[in-house]
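[1] okay, here's the prediction I keep looking at, along with the sequence it came from:
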Amino acid sequence: MFKGLGGIGDMAKMMKAAQEMQGKMAKLQEDLANTMVTGESGAGLVKATATAKGTLTGLEIDPSIFNAEEKEVVEDLILAAIKDAQEKAMEKTQEETRKMTEDMGLPAGMNLPV
């Protein structure tokens, strides 16, 4: 009639796996918030530092580029460094998420919310 309660055991395994995944995702979120990436522009004249989650935490500008006549160039370099840091943050997040899904035996390319 109930065929040995096999479905309940499978459900318990699924619940345990879901809890493990939730714990691993929380750990990944914490790790990404503490991992720093640095983007650069102008051959390192401007550097932007961000967490791997994309939060900008620092901006370093070489004083040699401060020239009132070059204001637009400086602004472009700052934006380029920030964009580079954001791209590196996204790449790091994707890399760490991919590693986690592989470690858990999930299909490659499975998009987990991070």
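    Okay, I see it.
[2] contacts, neighbours, all on C-alpha from now
    Fine.
[3] list the buried residues of the longest helix out of those in the chain.
    Longest helix in the chain by number of residues (criterion: DSSP state H): helix 71-103. By neighbour count, with 16 or more other Cα atoms under 10 Å as the criterion, the buried positions of helix 71-103 are 74, 77-90, 92-94, 96-98, 100-101.
[4] so residue 25 touches residue 114, yeah?
    Yes. Residue 25 is within contact range of residue 114, at 7.3 Å (criterion: Cα atoms under 8 Å).
[5] for comparison:
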Amino acid sequence: MDFLKMMKQAKQMQEKMGDLQSAVSELSVEGVSGAGMITVTLNGKGEMTGLKIDPSLIKADESGVLEDLILAAHNDAKAKGEALVQERTQELMSGMGLPAGMKLPM
């Protein structure tokens, strides 16, 4: 493989990684707990962008339950987001002819 071809492929990979990072930042995933009573929305970077709480859960003497449900919903959303990012990364890598399982820095 000649050097110019390798440089062209490296530039294409860099552009695709930039596209992937932009796409990831625009992702939105929801995590749910308590049979839908708590919903947490995260962006592709894992930052919480939304929180919905069923009013029936807001009771002063049950704050521990509410806290646990929020954490569970957040963890659900985070796991979904990580899986989606991994899926998108694998799609990108397969289109570039890179070996399966190769980790790209993100």
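    Nice, thanks for sending it over. Keep in mind it's a predicted model, so treat the numbers as computed, not measured.
[6] where does the longest helix of structure 1 end up in structure 2?
    Using TM-score structural alignment, the residues of structure 2 aligned to helix 71-103 of structure 1 are 63-95.
[7] name the surrounding residues that touch stretch 47-61 of structure 2.
    Contact partners of stretch 47-61 of structure 2, identified using Cα atoms under 8 Å, 6 or more residues apart in numbering, comprise 37-43, 66.
[8] higher neighbour count, residue 25 and residue 114 of structure 1?
    More crowded of residue 25 of structure 1 and residue 114, by other Cα atoms under 10 Å: residue 25, with 18 against 12.
[9] how near is that one to residue 113 of structure 1?
    Noted for residue 25 of structure 1: a distance of 9 Å to residue 113 of structure 1, by Cα to Cα, to the nearest Å.
[10] next one: residue 31 of structure 1
    From residue 31 of structure 1 across to residue 113 of structure 1, the span is 15 Å (Cα to Cα).
[11] of these two, which one has the most company?
    Neighbours were counted for residue 31 of structure 1 and for residue 113 using other Cα under 10 Å; residue 31 has more, 16 against 6.
[12] what do we get in structure 2 for that one?
    Under the alignment (TM-score structural alignment), residue 31 of structure 1 pairs with residue 23 in structure 2.
[13] what strand or helix carries that match?
    Per DSSP states H and E: residue 23 of structure 2 is located in helix 3-26.
[14] heading C-terminal from that helix, find the next helix or strand.
    Going down the chain from helix 3-26 of structure 2, the next helix or strand is strand 28-33, by DSSP H and E.
[15] packing partners for that next one?
    Helices and strands touching strand 28-33 of structure 2, by 3 or more Cα pairs under 8 Å, 6 or more residues apart in numbering; DSSP states H and E, are strand 38-43, helix 63-96.
[16] check the fit of the last one onto structure 1 and give the mean distance.
    Spelled out, it's helix 63-96 of structure 2. Superposed on structure 1, helix 63-96 of structure 2 shows a mean distance of 0.6 Å to its aligned residues (mean Cα distance after the TM-score superposition for structure 1).
[17] report all helices and strands that that helix contacts.
    On a contact count with 3+ Cα pairs under 8 Å, 6+ apart, helix 63-96 of structure 2 meets helix 3-26, strand 28-33, strand 38-43.
[18] next, format those as JSON lines and append distance to residue 60 of structure 2.
    Output for those, formatted as JSON lines (distance: least, Cα to Cα, whole Å):
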{"stretch": "helix 3-26", "distance to residue 60 of structure 2": "36"}
{"stretch": "strand 28-33", "distance to residue 60 of structure 2": "19"}
{"stretch": "strand 38-43", "distance to residue 60 of structure 2": "17"}
